[in-house]
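A.B. asks: The following comprises the amino acid sequence and a computationally predicted model.
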Amino acid sequence: MKGIYSDQTSCYLYPEEPSIDDKVTIKLRIPKYLGKSIGSVIFTPQKNLKNYQHKPMQLSKETTYFYFFESTFKMPDRIVRYHFEIDLIEKGKKMFYDAMGIVENRTIHDFVLVADFKTPKWSHGSIYYQIFVDRFKNGDETNDPVSHEYQYDGQEVLKKDWNSLPDPKNGHREFYGGDLQGVLEKIDYLKDLGVETIYLNPIFVSPSPHKYDTQDYEHVDPHFGVIEEDSEDLNEKYKVRTTSIKNLEKSDEILKSLIQKAHEKGIKVILDGVFNHCGSFHKWVDEMDLYGEGSLHRDDSPYKSYFYWDGTQKSYEGWWGFHTLPKLNYGNISLWKYIADIGKKWVSEPFNADGWRLDVADDLGKSFEMNTAFWRFFYKVVKKSNPESIIFAEIYKSPLAWLERQCWDSIMNYITCMDPVSYFLTGMEKHNEHYKPELLKNAEYFVNSVRWALSQLPMNSKFIALNQLSNHDHSRWMTRTTQKVGRLGPKTHEEASLGKDLDVFKIGLVTMFTLPGSPGLFYGDEIGLEGWTDPDNRRPYPWGKESEENKMLFNFTKELIKMYKEHLALRKGSFDFLDWNGGYVSYASWNESENIITVINREEKEIDVELPLWLLDKKEGKIDLLFATKDFNLEDNSYNDGKKSLKIPEKIALVFKIN
């Protein structure tokens, strides 16, 4: 039963971001083919979850194919949850419609409206580029880590040649020399590609290349910044490099310059906040005795209460058991203030970063209550300092409970993008560690997965959520197209590209850019960089050694970004699936001024489809091709009677504009 629709964009909700006591109007669309109908909204304020109110809706508009109903209410304290009841009078039946669509054989997933939840306009559908700094570009060789500079996790660190590849077991001790100067040098490259927001993996002082084991939250790591004070004595080299005030302040200046130059180019910069745990080198623990006041060596350390200790007070709890990642104890209120002040520092003058990505955000603390209480505090402190900043969290499950409490603005969008797209197009789990053939070309599973995921994101969060197909934690999207199970060690670097499928790779990028959210490239995705999961996904960018295939994919990605930027309905618009079967799916993105349709055929054969354009309230007109992953000839671009028949070639993605 297609055609019933509502969402929380301006076409169906006004205002989109209401404050307490605002008059809020919500709309519902019911297709005329269902006959005479009446819509009602069923809603409950946060304080009265067991007492849903039933409010009739009035007919507000009639178009070629639809009736539109609306209802107005006053925004109560904090939250409203609502869904719709539809009385199909001529059919003698009633049905319910919620944030997932028509309710059949499942529980209700209410639309959620959060009062005073405001998000910056720049963040809606922004195009991200994630940079793992050590592997992106070496702009200053004088700050490179030196082989044997120090021991980390039981072994000495190594400096690697830029043209070599990561070792399967030593990735967290191998350095290539990438730095912030390298990012600065490539700002024009990113601008030319079309990037709007840079997301930097952690950049603060830390003994690893990944820097998720923070040593000092208050300064940029001199190995990424500036080393002026140094020592030739390997016994003290690391200490001098990472604790010299001159080095630390000069390194902070490099970040300030990078953000300033990015802003001049119209590019935002997001930092990575690792606040669930710190690193064993942090001054609060001080495994290497670099600072002289760490709780590992001193029972009277003022930082002892920042961690969880065993009965002997000699061994702390590590996150997931990792000794190098001491779990922080948020039962300590002084830790709350310190971490919130760090959040505030980097989004304020003189640095002016544009927000935070929060690492393993749902793990913080020992209870949901502690977790949400701290993040609400952090959120308020950061937003007060910089209202135009954003906060999004790493989480692999529904974030709704956190978003309702205004802990974050949004999430890394695994649930809407990386997981369902990967399974639909390749059958591969995001680490390349499992193959699920039953999910390959399973449009029903794909549609249901995306619909559920979108129901877990209030409208404010939906368009900020970071859509990715690759990142620092999972295998490269190109390697998933090989449909091989494996990882580096049992498999070789070369096997990460054997059997790769460029058609599927391109379809994936188009899907990522056309699903609701903010499309995000992991450095090198634009040229099809391959790699198994960590550490192979962190290969150095091959500057100056790009192949013809790399250059072709760069141009493809650049054209895709250009198309995306020209059509605001893709950045922030209503979204619904039109038709699907097997390896075929079509969906629409629309606003009051344009209608975009994406068609995906993952089948290995040509298929005949009939696009139901009446679902966009279009009876006759023209359909124009905006983008295709390979050659496609639209012989006749006219349509009539609300539908358009097309022959769709095998393994292709197409984007059309409906006029």
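C.D. replies: Yep, that arrived. This structure is a prediction, so every number in the text was calculated from the model and none was measured. Numbering: from 1, shown residues only.
A.B. asks: going forward, measure contacts and count neighbours with C-alpha atoms only.
C.D. replies: OK.
A.B. asks: so where do the helices sit in the stretch 451-600 of the chain?
C.D. replies: 459-462, 477-480, 502-514, 548-565, 568-571 (DSSP state H, counting those that start in this stretch).
A.B. asks: So which elements touch the first one?
C.D. replies: Using 3 or more C-alpha pairs under 8 Å, 6 or more residues apart in numbering; DSSP states H and E, the elements in contact with helix 459-462 are strand 410-411.
A.B. asks: Please, which helix or strand holds the residue lying closest to E62 once chain neighbours are set aside?
C.D. replies: Excluding the flanking residues, the one nearest E62 by C-alpha to C-alpha, 6 or more residues apart in numbering is F68, at 6.1 Å. F68 belongs to strand 66-74 when assigned by DSSP states H and E.
A.B. asks: now do K380
C.D. replies: Here K380 is covered by helix 368-385, with elements defined by DSSP H and E.
A.B. asks: Give me the contacts around the helix or strand that that helix is followed by.
C.D. replies: Scanning forward in sequence from helix 368-385, with DSSP H and E defining helices and strands, the next element found is strand 390-393. Strand 390-393 has contacts (C-alpha atoms under 8 Å, 6 or more residues apart in numbering) with 119-120, 123, 354-361, 379, 383, 408-412, 465.
A.B. asks: Contact partners for F136?
C.D. replies: With contacts taken as C-alpha under 8 Å, 6+ apart, F136 has the following neighbours: G178, D179, G182, V183, Y523, P540, Y541.
A.B. asks: can you pull out the helices in the stretch 151-300 of the chain?
C.D. replies: Listed in chain order, the helices of the stretch 151-300 of the chain (DSSP H, counting those that start in this stretch) span 180-185, 187-193, 237-243, 245-264.
A.B. asks: for those, which one sits closest to V41?
C.D. replies: Counting by C-alpha to C-alpha, V41 lies closest to helix 245-264 out of these; the figure is 44.1 Å.
A.B. asks: which other helices and strands contact that closest one?
C.D. replies: In terms of contacts (3+ C-alpha pairs under 8 Å, 6+ apart), helix 245-264 is packed against helix 180-185, strand 216-220, strand 268-273.
A.B. asks: now these as JSON lines including distance to F368 and mean neighbour count?
C.D. replies: Compiled in JSON lines, the helices and strands packed on helix 245-264 are given as follows (distance: least, C-alpha to C-alpha, whole Å; neighbours: other C-alpha atoms under 10 Å):
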{"stretch": "helix 180-185", "distance to F368": "36", "mean neighbour count": "21"}
{"stretch": "strand 216-220", "distance to F368": "25", "mean neighbour count": "21"}
{"stretch": "strand 268-273", "distance to F368": "19", "mean neighbour count": "24"}
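A.B. asks: and the residue nearest to E62, how far is that from E620?
C.D. replies: Separation of F68 from E620 (C-alpha to C-alpha, to the nearest Å) stands at 21 Å.
A.B. asks: and what of S593?
C.D. replies: If you measure S593 against E620 using C-alpha to C-alpha, the figure is 16 Å.
A.B. asks: In addition, the following structure is provided for comparison:
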Amino acid sequence: MLTKPIEAEVTDELLDTADNNYHTPEWAKHVIWYQIFPERFRNGDSSNDPTGERVNGPEGWAPTPWTSDWYDRADWEKSMGDSFMDGVYHRRYGGDLQGVIDKLDYLMELGIGALYLNPIFEAVSLHKYDASCYRHIDRFFGPDPEGDRAIIEQEDPQNPATWQWTSADKLFLKLIEEVHNRDMKIIIDGVFNHTGTDFWAFRDLAEKQDESIFKDWYAVKSFNDPYVGSVFDYEGWWGHKSLPELKEEGDTLVKPVREHIFEITKRWMDPNGDGNPSDGVDGWRLDVPEEVGKGFWKEWNAVVRSINPEAYTVGELWTSDSKEWVSGELFTAAMNYPFAKSVQRYIIDQSISTNEFLDELEEVRNSFPKDAPYVMQNLMDSHDTPRLASMVVNPGREYNEDGRPKLGFDVRKPNAEERRIQKLVSLFQYTYVGAPMIYYGTEAGMWGAGDPDDRKPMVWPDFEYDPERLDPLDRERPVDDNNFDEKLFNWYKKLGEIRNEHEVLQTGNFVPLPSDEQEYFVFARQKSSLDFAIVVINRSEEPRQIKIPLANFELPEHTYLENQLTDTGIEFSEHSAEISLPPVSGAILIPEQKDQCD
């Protein structure tokens, strides 16, 4: 039964707890991020796999085999239309929270320090950006979907006093505990611009129209009224009626909506409600925050920091305007899409010079508060973009241009030369200022065009996968082996070890070193003249003999520069060193103490 909305305890005193001075959680400077799309990461419990009823599937619907050729369509998919796209969004592979728990040690081996999970709240879709509620984890991510449904139906969605913990909720709390036991952090996706049409308040609104007590929750344009000839209509996110927009007044969400969001924020950040946030999530990634007024985000961030002053909030911000959203009152950081765009142009497309690349990076760094660059999520790909490997296969396109096969996007596996480019990109990603973020499977060799191809099931070393031989447009293509790429995994693992072992690569200043060349560049991460790392990037397809100026560094007696990637030393004089690099490669040079017995 639905009751009158409760009054949330949000006061001026609570707002005052948000320090106007920008603050970064110290832990966020030292982590490597890993983004997980839960439905496609790992099926740890086949007993909770989604059902045809859940996904509104056609007759004969069944979960898609995890190791099948991505473009191979089951009979039930073919019954939905002639195109690959007609049925692909009805697929489910059964990824769940148990699968994430089962693979935490894999992530530790990779050097990961923090997880970002795409939406995990109750929702009908595979992506979960169409929430049915915020107060519960999706029941098909937990061990007892039917039991959880019964629990959910007993509650008053508006009254937190009636909220219980479902089996899926409890498993998520166990995941948090397991993450923290490994000295890792975890953040989740907050989607507070829109819900799904299955959201409890919208269902009531759709049924009762202007008599619903939730008529002011959504941006309704008209109600169904046959007497005046009007029909029920509302604003949908980017025109998508499946994603009704929550209502704003001024620059914030309407009061009952924001109060409800504050309550669910507290629920997941301090599950026990005892004032100790150690059993809750460590922060949030916020979906399309620019589409909600800053007034709401200031109040919401104040709530977050009142619960956990060391929480991390990061906005999905795609442009240079992100600088307006990172401050003491707003977000800790942004997903660093400007970084990704610049790296693509410089290393993959080679459409800008070294000087232009450095200028673009500097402009972004200088636009944020002092410590913010160190906690930015330096991603290359995500669930919203083609995969990094496929960016390399398809150079010369605008970043996140609609990369789908119908627009000429090549869906094949990268060749050896293209993998070298991916490795060079990751080398820079792990050594530049900011926290590298890896999209699940990038380290395992996965490739794919934009949505839906960027959401394939994770490639695991303990599975044997069908070769990818089909094409969504029936074009000719090579037959591509689609198994776990151990060599690439070991490359990312090595980069993670180097970054995690050398604090200078996490918090050192970024210092470009002089060079007249445009096909390579050299920079330092430096905390002092004695504490530094030198990184060399050769994007050329030719081998290079590169001279490295050392005037700004001190190399005490009995030290040498070791290339951390090859475990070999290089010679240096008082003012310079030289290194030979193969085509499309790099080096990470760090002073090491010589063995006095040599």
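C.D. replies: On my side now, so go ahead. Being a predicted model, the structure only gives us computed values, none of them experimental.
A.B. asks: circling back to that earlier point, distance check, the residue nearest to E62 of structure 1 against L59 of structure 1.
C.D. replies: Taking C-alpha to C-alpha as the criterion, F68 of structure 1 is separated from L59 of structure 1 by 6 Å.
A.B. asks: likewise I245 of structure 1?
C.D. replies: I245 of structure 1 is 68 Å from L59 of structure 1, by C-alpha to C-alpha.
A.B. asks: swap in K239 of structure 1?
C.D. replies: From K239 of structure 1 over to L59 of structure 1 (counting by C-alpha to C-alpha), the distance is 72 Å.
A.B. asks: now swap in D116 of structure 1 and tell me
C.D. replies: D116 of structure 1 is 29 Å from L59 of structure 1, where distance means C-alpha to C-alpha.
A.B. asks: Could you do L634 of structure 1 as well?
C.D. replies: L634 of structure 1 sits 39 Å away from L59 of structure 1, going by C-alpha to C-alpha.
A.B. asks: and what of D341 of structure 1?
C.D. replies: If you measure D341 of structure 1 against L59 of structure 1 using C-alpha to C-alpha, the figure is 51 Å.
A.B. asks: With H124 of structure 1 instead?
C.D. replies: 31 Å.
A.B. asks: now swap in S126 of structure 1 and tell me
C.D. replies: Spatial separation of S126 of structure 1 from L59 of structure 1 under the definition C-alpha to C-alpha is 36 Å.
A.B. asks: more neighbours, those two?
C.D. replies: Under the criterion of other C-alpha atoms under 10 Å, the comparison of S126 of structure 1 against L59 puts S126 first, with 24 against 17.
A.B. asks: What's that one aligned with over in structure 2?
C.D. replies: In structure 2, S126 of structure 1 lines up with V31, judged by TM-score structural alignment.
A.B. asks: Tell me the residues of structure 1 aligned with the helix or strand harbouring R285 of structure 2.
C.D. replies: Element membership for R285 of structure 2 (DSSP H and E) is strand 283-286. Mapped onto structure 1 using TM-score structural alignment, strand 283-286 of structure 2 spans residues 355-358.
A.B. asks: got a list of contacts for the matching stretch?
C.D. replies: Applying C-alpha under 8 Å, 6+ apart, the contact partners of stretch 355-358 of structure 1 are 199, 269-275, 343, 347, 389-394.
A.B. asks: same thing but at 10 Å, please
C.D. replies: Under the contact criterion C-alpha atoms under 10 Å, 6 or more residues apart in numbering, stretch 355-358 of structure 1 has outside partners 199-202, 268-276, 343-344, 346-348, 375, 382-383, 386-395, 408, 410-412, 466.
A.B. asks: can you tell me the mean distance of it from structure 2 after alignment?
C.D. replies: Per the superposition on structure 2, stretch 355-358 of structure 1 and its aligned residues are separated by 0.5 Å on average (mean C-alpha distance after the TM-score superposition for structure 1).
A.B. asks: now that stretch: how far from the chain's centre is it?
C.D. replies: Relative to the chain's own centre, stretch 355-358 of structure 1 is displaced by 11 Å; criterion: C-alpha atoms, centre = their mean, to the nearest Å.
A.B. asks: go on, stretch 216-223 of structure 2?
C.D. replies: Mean C-alpha position of stretch 216-223 of structure 2 versus that of the full chain (C-alpha atoms, centre = their mean) differs by 32 Å.
A.B. asks: how about it: buried residues?
C.D. replies: For stretch 216-223 of structure 2, the buried set under the neighbour-count rule, 16 or more other C-alpha atoms under 10 Å, comprises D216, W217, Y218, A219, V220, F223.
A.B. asks: Out of those, name the ones that lie in strands.
C.D. replies: The strands, defined by DSSP state E, take in V220 from these.
A.B. asks: Name the nearest of the buried residues of stretch 216-223 of structure 2 relative to K406 of structure 2.
C.D. replies: Comparing every one of the buried residues of stretch 216-223 of structure 2 with K406 of structure 2 (C-alpha to C-alpha), the shortest separation belongs to A219, at 34.5 Å.
A.B. asks: And that closest one, how far from H194 of structure 2?
C.D. replies: If you measure A219 of structure 2 against H194 of structure 2 using C-alpha to C-alpha, the figure is 10 Å.
A.B. asks: tell me the contacts of the residue sitting nearest the centre point of structure 1?
C.D. replies: Central residue of structure 1 (C-alpha atoms, centre = their mean): L466, 2.0 Å from the mean position. For L466 of structure 1, the contact set (C-alpha under 10 Å, 6+ apart) comprises 125-128, 357, 392-394, 410-414, 416-418, 512, 516-521.
A.B. asks: Recalculate using a threshold of 8 Å.
C.D. replies: When contacts are taken as C-alpha under 8 Å, 6+ apart, L466 of structure 1 is in contact with Y128, I411, M412, N413, G517, S518, P519, G520.
A.B. asks: Quick check, L626 of structure 1 in contact with I561.
C.D. replies: No - in this structure, L626 of structure 1 sits apart from I561 without contact. The criterion is C-alpha atoms under 8 Å, and the distance is 11.9 Å.
A.B. asks: Those two - which one has more neighbours?
C.D. replies: With other C-alpha under 10 Å as the criterion, L626 of structure 1 and I561 differ in neighbour count, and I561 comes out ahead with 19 against 16.
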